[in-house]
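Enquirer: I would like the atomic coordinates for the input below:
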Amino acid sequence: MALNVTELLAGAVRTALHAAALPAPEAVAWEVPREAQHGDYATNVAMTLARQARCAPRQVAEAIVKHLPPLPAIERVEVAGPGFLNVYLAPRWCAEALREVLLAGEGYGRSDLGGWRRYRIEFVSANPTGPLVIVNARAAAVGDALARILRSQGFQVECQYYVNDAGTQFQALAASVEVRLRQALGEPADLPENAYPGEYLVDLVRDYLARAPAGARAALALPAGERLERLGRMAVEAMVAGQRRVLEEYGTAFDRWAHETTDVRAAGLPERAIEELRAAGFLYEDEGALWFRSTALGDDKDRVLRKSDGDLTYFAVDIGFHHFGKFADVDCVIDLLGPDHHGYIPRLRAAMKALGHPEEAFDVLIVQLVTLLRDGQPVRMSKRRGEFVLMEELLEEVGRDAARFTFLTRRHDSPLEFDLAVATRQSADNPVFYVQYAHARVTSLFRTAAQQGVTVPPWGEVDFGRLVLPEEQAIIKRLLQYPDLVAGAARAREPHRVAYYLSELAGVFHPYYKAHRILTEDRPLSLARLGLCAAVGQVVRGGLGLLGVSAPESM
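Expert: Below is the predicted model of the structure:
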């Protein structure tokens, strides 16, 4: 869809600058003022060009206004303060632009911004040592919504899940399963200090015995190394299967599942990456260990890749996975990590830079923790022990839509309070209900129109010039912001912008719907208002789709 207001305004500004013999930037940044008295769009382009133009910012702004080509979209432009440009859109143009929104249909808001560049996003990637928890649900909502938004803007996106099925955590899981299995068979056995105490392992072992009783007993008779490997692999397989099931129920699909054991270690990726780092001069040995000179690339200290006992560190394995696994056949890699990984990011960036990956080709987003509340009071839900709240239990209580939308109401790197009572409330306090209800209202309106025998012609034949009320103009202007909003969310990698926008759109639509009759005796006015409501429903449906949230037709 070509209709993008900021691109239209930016083109006019560049034309004016050329006409005034002033330097013109490639991009012009716009913002929507909080107060309508400051216009519909504002830019500080005059201030950013002042030094290069060698004149005061206000002089640049006045030159832009003087040479601005006449556009049907612009009612007037004002210079404010030291050199801001405030643009006021023409009401008649806005009304007619609504037609373009409707004619674009489900393609409205999509673009080729990405130029089909290839992205790979890794998110969730929970350790296969336990069930998914509430912070995994937030990461899944953020990662999946980001992938959907990027795809809508012309990026090719692959979603990847990494299974850490090796190392000390795997060994601890295997040992914990062995103890639980012996206990289930009536043998005396105590959990070791580093064991996983969750009751979910009791359930896992019970299912194992029911499914393969002879195999379970045979596993215990194997030598220690084989026994732990067999039990550990069984547990990982069961855990990953459970994680996949919950994620699928959540509407989150992954294009690729990579396993540390088979796809990274067995493929020799860490050793290959180490050899490249050695050839580039970034490795040295000290006290029998192999070190990566990461301080040369911005890290606070050098990092061990191979310990003195010959074992690879997790960091070394991760470097190999990133370099050969994640960056294979893509232009950009995005990792979503938990807040406990803040200190890990500089060393990983250093490694990618040392291996020749441009800084802009690798990004890491931190997904902050979630505090679960009920009517403002902290709550714990898990009945299966362990110091966590299960993702599955959360979904059973509030449902997929409420969970996903609530997680996307805040920036991914901001702590979030999730109130179960609010998420299940059918009121304006519940943001997902408020937005979904806007779509349900629109579909109900069209059912009513059909029942009343109202025939709606093609939108190209409707006179939208009848939409002159301030509330109608406000809704149209909000709808016109949508393409730029989605593009901005893709550039900034901030899916919450879409959720926030939808809440604002619902906030201007519901009062209008309650205050004004849509179906009136004035047929041209009724058709124009039906078109306005249809556009709201179209954008809400599209925006919810980008977040992986449904758009119900009745509530």
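Enquirer: drop to CA atoms for contacts and neighbour counts, all remaining ones
Expert: Will do.
Enquirer: I'd say Ala175 and Leu228 touch.
Expert: Yes: if you go by CA atoms under 8 Å, Ala175 and Leu228 touch, sitting 6.5 Å apart.
Enquirer: Could you give the number of residues near Gly288?
Expert: Other residues within reach of Gly288, judged by other CA atoms under 10 Å, total 11.
Enquirer: OK, contacts around it?
Expert: Neighbour list for Gly288: Lys307, Ser308 [criterion: CA atoms under 8 Å, 6 or more residues apart in numbering].
Enquirer: this one next, for a side-by-side:
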Amino acid sequence: MTPAALADLVRTSAARVFDDRGLDHGILPEQVTVERPRNPEHGDYATNLALQVAKKAGLAPREFAQALADVISASPGVESAEIAGPGFLNLRLAADAQGEIVRQVLGAGDGYGRGDTLTGRAINLEFVSANPTGPIHLGGTRWAAVGDALGRLLEAQGAAVTREYYFNDAGAQIDRFVRSLIAAAQGEPAPEDGYAGTYVDDIAAQVLRAEPTALSLPEAERDETFRRVGVGLMFAEIKKSLHEFGTDFDVYFHEDSLHGSGAVSEVVAELKSNESLYFADEAWWLRSTEHGDDKDRVVIKSDGAPAYIAGDLAYLRDKINRGFDLCIYMLGADHHGYVARLKAAAAAMGHSPDVVEVLIGQMVNLVSGGKPVRMSKRAGTVVTLEDLVEAVGVDAARYELSRYSVDSTLDVDLDLLRKHTNENPVFYVQYAHARLSSIQRNAAELGLVLRPDADVSLLTHPREGDLIRTIGEFPSVLTKAAELREPHRVARYLESLASAYHKFYDVARVLPQGDEEATPLTYARLALCEAARQVLANGLSLLGVSAPERM
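Expert: A predicted model of the protein is given here:
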């Protein structure tokens, strides 16, 4: 019996108590909380439902808890239901009901843990979207790992997810990049407001190889050549780096296309017509304060040029017109103002502000030898995705970046991630998977075949129970991680699962030794080990991290 099934049983039992006493079911919460107590001696699970609803029903909490315990304890699969404290209910499952979780995992395989809470949702997930003026820096690398993991999580809950990269190929930053390329091609230092690093020299050289006469062209034509070829080369490098990192996108959307297609003019005209824009101080302003923003925003400047938000408005309109009912933006720490701004933009266009969701990620720092790593070999001024991968590898980089809430600044300890010890979280989890894989290989060498129908009621050791209950939490962990947009919950869960397995392995021998014969308990433990291995593999896959069979 999974925690979700037990929660359903508790609610159904509470409804029976209410029926017996003529009470209104509306008092009961739609979802009942069932959690594992901190002290295993208190039971397998606990619920505080009696404390939640008793007073609303006009009952003493312990009185309601006792009535609830009487119904639950008579249910199949429940060994006992005992009252604790002011009205908590501690629950113990029968061994066969608890072991049923093992059978569920073996039956579902790589589908175990998936749900349907987002079935029917069309979600646009925009992340990374770094300017094509240099390699992906650490902040963008964090989004590459977390964003890709979030996309997998949302899909695991049934959503149709489109991963999108907004290619900022319009604006002043591109002009500065082009001037930097031209300076490098001419053997001159970068402009004061330009970009430096060996990558600029490399791309400038590639532009000249592709267009040998570029520097001798008239100025406007020269600039356009370096813009077209140089930006294309830089963006190709960005896409290659992301692909090698395991992050790919369904759509690469070009900002420049919004201006060239007339989409910006169209959205401005639309907002003027519905009076969401007003004219003041020679400029056109969005009435964003009417929708929760801290100030109104200039959309068309006094010189007639569109402000940056004009592109944002056109881009959001384009997403909604493509049929997305939720647009998630994953932005850097300097974009807090975009939360209210984008929600106001949605409202101004006649949509619910909830069609927009903005996640803000904090900075990432590298530490080695106790000191910050600040300089890139290639980019010069920032540490890049390639630097991190070169230092620790893709798996360790993705896992570490996904392991923490994006709300917090992250210090990545390179020395720790290079260690092949249990101090290294990704090694700890992957080693558990490799160890479990070796058990199955060794079993096969002994002629022992995995039996999905093994007698799981034999799994009565406390460490077996702890491992089974941890496995059973996986579906609810995925549901909550998707709901809160927090892939780090999956990583932390995998570490707790690996810990539960290692503790089990220390006290419970799985395979027979010497001339010993396999027993029903052997097959039950083999099934348990395979269930643990499967869940570790499923969880690592959602983070985009490999599950090695040997280490």
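Enquirer: where does the TM-score land?
Expert: The TM-score (TM-score structural alignment, normalised by the length of the second structure) is 0.93; 541 aligned residues with a CA RMSD of 2.1 Å.
Enquirer: Give the equivalent position in the first structure for Ala104 of the second structure.
Expert: One correction, residue 104 of the second structure is Gln, not Ala. In the first structure, Gln104 of the second structure lines up with Glu100, judged by TM-score structural alignment.
Enquirer: what helix or strand is that match on?
Expert: Taking DSSP states H and E as the definition, Glu100 of the first structure sits inside helix 91-104.
Enquirer: packing partners for that helix?
Expert: helix 470-480, helix 523-546 (3 or more CA pairs under 8 Å, 6 or more residues apart in numbering; DSSP states H and E).
Enquirer: Can you say which of those helices is packed in most?
Expert: Per residue and on average, the most neighbours among these fall to helix 523-546, with a mean of 22 (mean count of other CA atoms under 10 Å).
Enquirer: tell me how far that helix is from the chain's mean position?
Expert: Here the centre of helix 523-546 of the first structure is set off from its chain's centre by 25 Å, with CA atoms, centre = their mean, to the nearest Å.
Enquirer: got it, and stretch 43-62 of the first structure?
Expert: Computed by CA atoms, centre = their mean, the chain-centroid distance of stretch 43-62 of the first structure equals 36 Å.
Enquirer: what's the mean gap between the helix holding Glu100 of the first structure and the aligned bit of the second structure?
Expert: After superposition onto the second structure, helix 91-104 of the first structure sits on average 2.1 Å from its aligned residues (mean CA distance after the TM-score superposition for the first structure).
Enquirer: Which SSE is immediately downstream of that helix?
Expert: If you walk from helix 91-104 of the first structure toward the C-terminus, the next helix or strand you reach (DSSP H and E) is strand 118-122.
Enquirer: Which stretch of the second structure lines up against that following strand?
Expert: Strand 118-122 of the first structure corresponds to residues 122-126 in the second structure, going by TM-score structural alignment.
Enquirer: From the rest of the structure, what touches the matching stretch?
Expert: Under the criterion CA under 8 Å, 6+ apart, external residues in contact with stretch 122-126 of the second structure comprise 147, 151, 159-166, 319, 323-330.
Enquirer: next one: stretch 486-506 of the first structure
Expert: Residues outside stretch 486-506 of the first structure that contact it (CA under 8 Å, 6+ apart) are 109-111, 113, 142, 145-146, 149-150, 153, 405, 408-412, 431, 434-435, 438, 475, 478-479, 485, 536, 540, 543-544, 547.
Enquirer: let's see 6 Å
Expert: When contacts are defined by CA atoms under 6 Å, 6 or more residues apart in numbering, stretch 486-506 of the first structure is touched by residues Leu146, Leu150, Leu408, Thr409, Arg410, Arg411, Val435.
Enquirer: again, but for stretch 309-323 of the second structure
Expert: Residues lying outside stretch 309-323 of the second structure but in contact with it, judged by CA under 6 Å, 6+ apart, are Ala263, Val264, Val267, Val299.
Enquirer: Using a markdown table, lay out those together with distance to Gln440 of the second structure, secondary structure and neighbour count.
Expert: A markdown table is the format used below for the contacts of stretch 309-323 of the second structure (distance: CA to CA, whole Å; DSSP: H, G, I helix; E, B strand; the rest coil; neighbours: other CA atoms under 10 Å):
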| residue | distance to Gln440 of the second structure | secondary structure | neighbour count |
| --- | --- | --- | --- |
| Ala263 | 58 | helix | 19 |
| Val264 | 59 | helix | 22 |
| Val267 | 60 | helix | 20 |
| Val299 | 63 | strand | 23 |
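Enquirer: for the stretch 301-450 of the first structure, what spans make up the helices?
Expert: Across the stretch 301-450 of the first structure, reading from the start of the chain, the helices by DSSP state H, counting those that start in this stretch fall at 314-320, 345-354, 391-398, 400-407, 420-423, 431-451.
Enquirer: if you compare these, which one is most tucked away?
Expert: Ranked by mean neighbour count under mean count of other CA under 10 Å, the helices of the stretch 301-450 of the first structure are led by helix 400-407, which reaches a mean of 23.
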